[in-house]
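Novice: When you get a sec, could you give me coordinates for this:
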Amino acid sequence: MTLMPLDGLPQPAAPAVDPAPLGPPAPTGPRSPAAARAVRLTISLLPLLLIAGWAVVDRRSLYDGVARLASADPAWLLIAGVLTALGWVAAACVRQGAVPERLPPGLLLASQFAAGAANHVLPASIGAHAVTLRFLQRQGIPLARGTASLALYSLVKPVAKTAVLLVFLIAFPDMLHFGDLLPDTSTVVLIAGGIAAALAATVVLLAAVPSLRRPVTGFLGTALTDARVLHTRPSRYLPLWLGAAATPLLQGSVIAAVGFALGLPLSWAQVVFALLIASTAVGAVPAPGGIGPLDAAMVFTMTAFGAPVGLATATIIGYRVLTVWIPLLPGALVLSALVQRKAL
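Specialist: Here you go, the predicted structure:
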């Protein structure tokens, strides 16, 4: 039925209104502010709780390291502290170089300081990558491009470290006798077989699960596009590669400074080269911040270079206290502050 208005034109009848559905309405409103604050507070306190638990479990190492550092040369320890801070600057440079957008320098440096605390709680750099990815998203960078920047970061670091290792091999051919540190043939074959098996498993997985191909190809396309754009801009590829190359040099310099403070009878080049070999050998072991496997490998390599086992062990313990335990609580507080400010 139609209604005839005064102008004579037909108008459609009003549509029938469906009766209200039975049952309570679906909750479509936003989460309450109190619940959001409770979740954010829980996330802010979680790093502090994890650190407290770790301190209880590893209290003997913490006590021994602090006791050894208390009797060390304070001048060398100060140098080691400055080099540790420069390591966070280098990490921020690499992170900036991995994205085309300009990031706020202060917040970026704070995020890397906080990421260091998260990196020592979760294995395989998962904590640091998670903090950085959340920071990038808060800066308006889409998830796909943020993930691509993490992939570029993870690729550039070992490539730059390998280049630094080759430079050391060329620059110090006589001083660094590393024949005893090279793996035997069976170990090399085992490593090569593991890499080949991982690549083959990836190919088979992509071939067997078609639904994975589209996101993987999209991710690779985004990563390659961003990498190509970044390498046309010196303001991006210079901090990316120079920061990645400086990272192992700074880490090795921190270990050397701690060792000099304790009387380690090795040169700077030997300590840095020991770190390059040790980190390359145990890079695939998913330990939190490399703690554990890297420590054992460092003690072994420095002992092979002529350092006493006890002094090499004390150096690594002191290095861990200086670079992990001392910055851990401030890093966790910065992480909580960034969460509270909604920068993460």
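
Novice: Please count neighbours and contacts with C-alpha atoms only from this point.
Specialist: Will do.

Novice: can you give me the helices for the stretch 101-250 of the chain?
Specialist: 105-119, 126-138, 143-171, 185-208, 213-230, 234-262 (DSSP state H, counting those that start in this stretch).

Novice: nearest to V39, of the ones you listed?
Specialist: Proximity to V39 (CA to CA) singles out helix 126-138 among the helices of the stretch 101-250 of the chain, at 16.0 Å.

Novice: Check which helices and strands the closest one is in contact with.
Specialist: helix 105-119, helix 143-171 (3 or more CA pairs under 8 Å, 6 or more residues apart in numbering; DSSP states H and E).

Novice: Give me the buried positions along the longest one.
Specialist: Of the residues in helix 143-171, those buried by neighbour count under the rule 16 or more other CA atoms under 10 Å are 145-153, 156-158, 160-162, 164-165, 168-169.

Novice: Please apply the same query to the shortest one.
Specialist: Applying a neighbour-count criterion of 16+ other CA under 10 Å, one finds 108-119 buried in helix 105-119.

Novice: Look up the closest residue to the residue most central in space within the chain, ignoring the ones flanking it.
Specialist: Nearest residue to the geometric centre of the chain (CA atoms, centre = their mean): A128, 3.6 Å. In this structure, A128 finds its nearest non-sequential neighbour in A115, 4.3 Å apart by CA to CA, 6 or more residues apart in numbering.

Novice: okay but S253 is in contact with L83, surely?
Specialist: Yes: judged on CA atoms under 8 Å, S253 makes contact with L83 at a distance of 7.2 Å.

Novice: count of neighbours near A91?
Specialist: By other CA atoms under 10 Å, the residues close to A91 number 24.

Novice: list the helices and strands the helix or strand harbouring it packs on?
Specialist: Secondary structure from DSSP states H and E places A91 in helix 74-97. On a contact count with 3+ CA pairs under 8 Å, 6+ apart, helix 74-97 meets helix 105-119, helix 143-171, helix 234-262.

Novice: Which elements pack onto the last one?
Specialist: Right, the one you point to is helix 234-262. helix 74-97, helix 143-171, helix 268-281, helix 309-320.

Novice: before we go on, could you also do this sequence so I can check it against the first one:
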Amino acid sequence: MRVDGRDITVSGSLLQPLTRRTNDIVRVVLSALFLVVVIASSLTTRSEWVALERSISELVAVLTPTQANLVYLGYGIAIVALPFVILVSLVVARQWKLLAAYAAAALIAGLALSISGFELTAPRWHFDITRRLDTFATQFVDDPRWIAMLAAVLTVSGPWLPGRWRRWWWTLLLAFFPIHLLISAIIPARSLLGLAVGWFVGALVVLVVGTPALEVPLDSAVRAMARRGCLISALTVVRPAGAGPLVISAQCEGQGSTAVMELYGPHQRGGGVLLQLWRKIRFRDRETPPLHASMRRLVEHRALMGVAIGQLKRANTDNVSVAALNRGWTLYAHSPARGTPLTDCADNLPVGRVWEALRDLHDCQISHGDLRADQITVADDTVLFGGFDHAEFGATDAQLRSDIAQLLVTTTDLYDAPSAVRAAIAAFGKDTVLDASRRLTPAAVPKRLRNTVGDAKAVISAARDEVMRQTRVEEIETETVTRFTRSQIIQLVLLAALVYVAYPFLSSVPTFVTELRTANWWWALVGLLTSSLTYLGAAAALWACADGLVTLWGLVVMQVANKFAATTTPAGVGGLALSARYLQKGGVSPMRATTAVALQQSVQVVTHISLLIFFSAAAGVSANLSRFVPDAELIYLAAGVLFGLIGTFLLVPRLRRWLATAVRPRLQEMIGHLVALTREPKRLAIIVLGCAATTLGNAFALWAAIEAFGGDTSFITVTVVTMVGGTLASAAPTPGGIGAVEAALIGGLAAFGMAAAVAVPAVLLYRVLTTWLPVLIGWQVMRWMTRTRKI
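Specialist: Next up, the predicted model:
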């Protein structure tokens, strides 16, 4: 390469790899929105589109049929030749990978508009051309499939084409709108659909394949380095551009020194604008730095942080140059990193030196933000830092605590947990380290750091346990660093599903309120009292399972709070966790508490199934239960899915090991507890009666609600319907089985001949007495138990 009369040797490949940039993602989003708008407007205002196009074409159509055919012929030749010109240019440029993307985009766009129903249709000329426009070109260009294919191949090949070519070819393609209007062809709307489909398909293919980085302005970078006194004589590519910058080693002429040049292209720096926005949305404000409006501002921030840390003599590089280059590139040049990486000298360097270096940064309110081992070097027994991509001056307390947590993970991995925690406490104090250790979680420790540690989960756990041991605390509360967690997202999805499922029942609320005026409130009171027996039964069963280690009255109160916890979480998992927590607070060991809760649930399932079989047999004597039996096809389908799952678990080694190591031991333990329970008749009787009281209490409450509205049915029938509803409640993903339980109970009562005018208000009253009213009371009880540290 020759720059300003000097020959510069360039070694290494400057060929930029394919990358997926912010522009590619934005292009897909915009094209998808455009396609949605076109389809929605076509479906909702189709007649208006046709009328508008016809009126416009009648006003501007000035060409005779012969002139129109000539225009179509010329435009048709140009538009047909366009894709072949692009194809030839790609072959000449030897863009072999792009050829596959080019063909795929054309094929997908053409097929997308050839699907009719569930089959592919051949091209059909869709115009009545009995009087005019009867050339082959008119029929070919009018087809939206051809327009879609052209839009797709132009979008795919656009990043590789010169800007002038790209503008002229898009102008040629979009010219079909005025041409169609001038010759009175009523199809711009249909062609617009082809354009939208082609643009979306092309944008999607570009996102999958990737786009090339821009041409590297090496001559501009060489001149910028010369202005800083470094006359470059040779350049060596250290790392090509990709997710990060293009890294080049530069030999300075006459100085015998080298410099590291990092060149950032537009949308090329790892992260980019979308990553900044995502971090702002996901993490709390105190966890994220201010947004940078451009790539140049990001690079300048990194260079300025290098200056600030260099003044403390803790930086392993010196800045050489920061400059804006041609074509949107930015240069950041610095000296090579001084010292030996910490990973190579950890055996000879005391871990306390590393923590003292971090303390120097924190004393000046500077956070590093990226304390991986490869960003720390040692020169003459002095610990130095590099990187500075995530460093902040005037850092928040949260960012400083994040530094301590990151260095705990790094030093625990390089040294050991006791020495790392001991050095951290010596440098920052016990309270500061304890506060920072709340961030020793996978969510708070950056992924880039976890990827450099062998077993990140074990290292984080070891550091956390050692902090607990040296600070003598029993538990470290996890700090929340994100605005939302995975469980909150799941709950949001479940809430949306809940609204969707429960919406049909909202229409029954006015009828329910009207029917309440005629209800017998004495029966409602009876239902409320009998539903309270379920709390006593569940408490007695759990008390017996826990060998009476906690008071029965305390368990009854806990069951009221349990109603809130179980109802507001899917499948009642919150209730199980609350029961285990209460037993642990009552002095029961964690293993024993978990076993007691699992034992109660196992007996509850067995008792529930036994009662369901008994009452179903009793109800079958006087009622036809065949309507509850699914169709044979559904039974075969369920059996096939079940056998498929069994075969999958037996054939896949990982699933088979999970069954053998995780499920089988717990299942054997539970069976052992059930067998041991049979040798204690008194304890077994209390557990079974308590579980039965839970099921029968709910059934009696529903029967009382039916009697309150003048219904007439047997207790056996109500018990079968209630147990079916309870089974669905445990299987439904919505909290408390909302929607599924109501539908099952109303449908079950209707199947036994009960009128909807009685079944609907009776079921709603039953749910109020057994679910909603106890949930409100249980919420307050749970808050009281939390304040008094009973849970």
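
Novice: What lines up with the residue nearest to A128 of structure 1 in structure 2?
Specialist: With TM-score structural alignment defining the correspondence, A115 of structure 1 maps onto N562 in structure 2.

Novice: got the contact list for S42 of structure 2?
Specialist: 49, 189 (CA atoms under 8 Å, 6 or more residues apart in numbering).

Novice: try E466 of structure 2
Specialist: E466 of structure 2 neighbours (CA under 8 Å, 6+ apart): 417-418, 421.

Novice: Kindly provide the distance from it to A456 of structure 2.
Specialist: Using CA to CA, to the nearest Å, we find E466 of structure 2 at a distance of 15 Å from A456 of structure 2.

Novice: Please apply the same query to S626 of structure 2.
Specialist: As judged by CA to CA, S626 of structure 2 and A456 of structure 2 stand 56 Å apart.

Novice: Tell me which of those two has more neighbours.
Specialist: Neighbour tally, S626 of structure 2 and A456, criterion other CA under 10 Å: the higher count belongs to A456, 20 against 8.

Novice: you'd agree the more buried one is up against R450?
Specialist: Yes: using CA under 8 Å, A456 of structure 2 makes contact with R450 at a distance of 5.3 Å.

Novice: Structure 1: which residue goes with F628 of structure 2?
Specialist: Using TM-score structural alignment as the criterion, F628 of structure 2 maps onto L181 of structure 1.

Novice: Contact partners for its match?
Specialist: 301, 304 are the contacts of L181 of structure 1 under CA under 8 Å, 6+ apart.

Novice: go again using 6 Å as the cut-off
Specialist: L181 of structure 1 makes contact with no residue, according to CA atoms under 6 Å, 6 or more residues apart in numbering.

Novice: Can you tell me how far the aligned residue in structure 1 for A538 of structure 2 is from G116 of structure 1?
Specialist: By TM-score structural alignment, A538 of structure 2 lines up with A91 in structure 1. According to CA to CA, A91 of structure 1 stands 10 Å off from G116 of structure 1.

Novice: Please apply the same query to A92 of structure 1.
Specialist: With the distance defined as CA to CA, A92 of structure 1 ends up 11 Å from G116 of structure 1.

Novice: what does T84 of structure 1 give?
Specialist: 11 Å.

Novice: So I248 of structure 2, which state does it fall into?
Specialist: Look at I248 of structure 2: counting by DSSP: H, G, I helix; E, B strand; the rest coil, its state is strand.

Novice: Can I take it that A26 of structure 1 is in a strand?
Specialist: No: applying three-state DSSP, one finds A26 of structure 1 to be coil, outside a strand.

Novice: how many neighbours does it have?
Specialist: A total of 6 residues lie near A26 of structure 1 under the criterion other CA under 10 Å.

Novice: next one: R787 of structure 2
Specialist: Neighbours of R787 of structure 2 (other CA under 10 Å): 10.

Novice: contacting residues for it?
Specialist: The contact partners of R787 of structure 2, taken as CA under 6 Å, 6+ apart, number zero.

Novice: Tell me the spacing between the equivalent of it over in structure 1 and R138 of structure 1.
Specialist: For R787 of structure 2, the aligned position in structure 1 is occupied by Q340, per TM-score structural alignment. Applying CA to CA, the value for Q340 of structure 1 to R138 of structure 1 is 13 Å.

Novice: can you check A124 of structure 1 too?
Specialist: According to CA to CA, A124 of structure 1 and R138 of structure 1 sit 23 Å apart.

Novice: For these two, indicate the residue with more neighbours.
Specialist: The residue with more neighbours, out of A124 of structure 1 and R138, is A124; 18 against 13, by other CA under 10 Å.

Novice: residues contacting the more buried one?
Specialist: 286-287.

Novice: Alignment lookup: it to structure 2.
Specialist: Per TM-score structural alignment, A124 of structure 1 is aligned with A571.

Novice: cool, S149 of structure 1 as well?
Specialist: S149 of structure 1 maps onto A596 in structure 2, by TM-score structural alignment.

Novice: now its match: how far from S419 of structure 2?
Specialist: Counting by CA to CA, the gap from A596 of structure 2 to S419 of structure 2 is 40 Å.
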